[in-house]
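**Student:** Just to be clear, the model below is a prediction. Sequence and coordinates:
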Amino acid sequence: MKIEKNKVVAISYQLKVDDGETGMVHHETITDENPFYFLFGHEAVFPKIEAAIEGKEAGDTFSVYLGYEEAYGDYDEFKKVIIPKSNFKEEGKKNKEILKVGRVIPMQDDKGNQMRGEILKVDYRGVHMDFNSPLAGFDLEFEGKIVSVRDAEQEEIDHGHVHGPGGHHH
């Protein structure tokens, strides 16, 4: 079965990141046994990755190089913000478990958009957070394999994402 719009695709890959000093270094491995599932044609992966795998079948391989502007963009200082500590209270009490430096927590902006932010520090001014992707500003290289391709269920198409193994469950 060939990869095209509204197919559920599972891929395995090795991601390398250009660290700016030694060149491409290993960053992440997603295995055949625990692949990444996504709904093709619904902007779940970078456009250049979709272009590289379109028309391929299970067992085929792919290689994609993404400059930082094609991936997570440049590092943006304006994505570093200070949030009042009061926003992190639960039942009127400060949640000390959440407010640990280095922790990445799910957040939502005033428009309801989901995002993840890393806690940089906590001081008298509030919680200093960075909402840049950890890979912002880096060139990326993916070497991978198509693990499986299947027809999407109508509900998956309607929702725009995968349900089931490796995907979203309701």
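**Tutor:** Good, I have the coordinates.

**Student:** Every contact and neighbour count from this point should use C-alpha atoms.
**Tutor:** Will do.

**Student:** any idea which helix or strand carries the nearest residue to Glu54 once chain neighbours are set aside?
**Tutor:** For Glu54, the nearest residue in space outside its immediate sequence neighbours is Ile3; the separation is 5.2 Å by C-alpha to C-alpha, 6 or more residues apart in numbering. Element membership for Ile3 (DSSP states H and E) is empty, with no helix or strand holding it.

**Student:** okay, now the one to match up with it:
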Amino acid sequence: MEIGKNKFVSLSYQLRLNGAEGDLIEETGADNPLQFVFGAGRMIEMFEKKLEGLKKGDNFDFLLKSHEAYGEVNADAIVDLPKNIFEVNGQIDESLLKIGNMVPMQDANGNRLNGMVIEVTDTTVKMDFNHPLAGDDLHFSGKVIDVREATEQELVEAMGGSCSGGCGDGCSC
């Protein structure tokens, strides 16, 4: 069976930064594979395009340029915020505002964002809301462990639904 839309895919892989000899930043094996429903929009689009058509047992080795992965670094996503917005009950948790910490936040529309603390002054905190891998080329190499039809429940979950509503919500019972 080939990797294609609505197939449940299991992969082992190595992810290296900026080429096949770059720093290893993530690795999965057969005992802890990456598993996902292909075409559900949860993976990098170009990552899926490079895997499409592969079968169980096939090896892969490809590079995604930064613009095909998490994009270039966006200078507009690096912002100075007033330090007082980090107050809880009139106190700022200084351990939260350490350089390199990822801080979960929300924008004005309630969207969740993760920002990295890159500078702290007496009155401001400089945050970088770019993806941590923005600006990096990503080299993937690995093996397709399995490809099968996704179950109804896997499809619902992959599309952001849940199976809490019972048999009538598209889930298997």
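**Tutor:** Okay, I see it. Given the structure is predicted, the values throughout are model-derived calculations rather than measurements.

**Student:** on that earlier part again, let me see the contact set for the residue nearest to Glu54 of structure 1.
**Tutor:** By C-alpha atoms under 8 Å, 6 or more residues apart in numbering, the contact set of Ile3 of structure 1 is Val9, Phe40, Ile53, Glu54, Gly55, Lys56, Glu57, Val149.

**Student:** and those, which of them are in helices?
**Tutor:** Cross-referencing those with the helices (criterion: DSSP state H) gives Ile53 as the overlap.

**Student:** Please indicate which of the contacts of Ile3 of structure 1 are buried?
**Tutor:** Neighbour counting with 16 or more other C-alpha atoms under 10 Å marks Val9, Phe40, Ile53, Lys56, Glu57, Val149 as buried within those.

**Student:** ok, now which ones touch the aligned partner of the third one in structure 2?
**Tutor:** What that stands for is Ile53 of structure 1. Structural alignment places Ile53 of structure 1 opposite Leu51 in structure 2 (criterion: TM-score structural alignment). Leu51 of structure 2 is in contact with Ile3, Phe60, counting by C-alpha under 8 Å, 6+ apart.

**Student:** Show me the helices in structure 2, by range?
**Tutor:** When assigned using DSSP H, the helices of structure 2 occupy the ranges 45-51, 152-158.

**Student:** Between those, which shows the greatest average number of neighbours?
**Tutor:** Stretch with highest mean neighbour count among the helices of structure 2: helix 152-158 (a mean of 18; mean count of other C-alpha atoms under 10 Å).

**Student:** centre of the chain versus that one, how much separation?
**Tutor:** Per C-alpha atoms, centre = their mean, to the nearest Å, the displacement of helix 152-158 of structure 2 from the mean C-alpha position of its chain is 19 Å.

**Student:** same question, stretch 86-103 of structure 2
**Tutor:** Its chain's C-alpha centre and that of stretch 86-103 of structure 2 lie 24 Å apart, by C-alpha atoms, centre = their mean.

**Student:** So which bit of structure 1 is it matched to?
**Tutor:** Equivalent residues of stretch 86-103 of structure 2 are located at 88-105 in structure 1, counting by TM-score structural alignment.

**Student:** Figure out the length between the terminal residues of the matching stretch.
**Tutor:** Taking C-alpha to C-alpha, to the nearest Å, the first and last residues of stretch 88-105 of structure 1 lie 11 Å apart.

**Student:** Now that stretch: buried residues?
**Tutor:** For stretch 88-105 of structure 1, a neighbour-count test (16+ other C-alpha under 10 Å) marks Phe88, Leu99, Val104 as buried.
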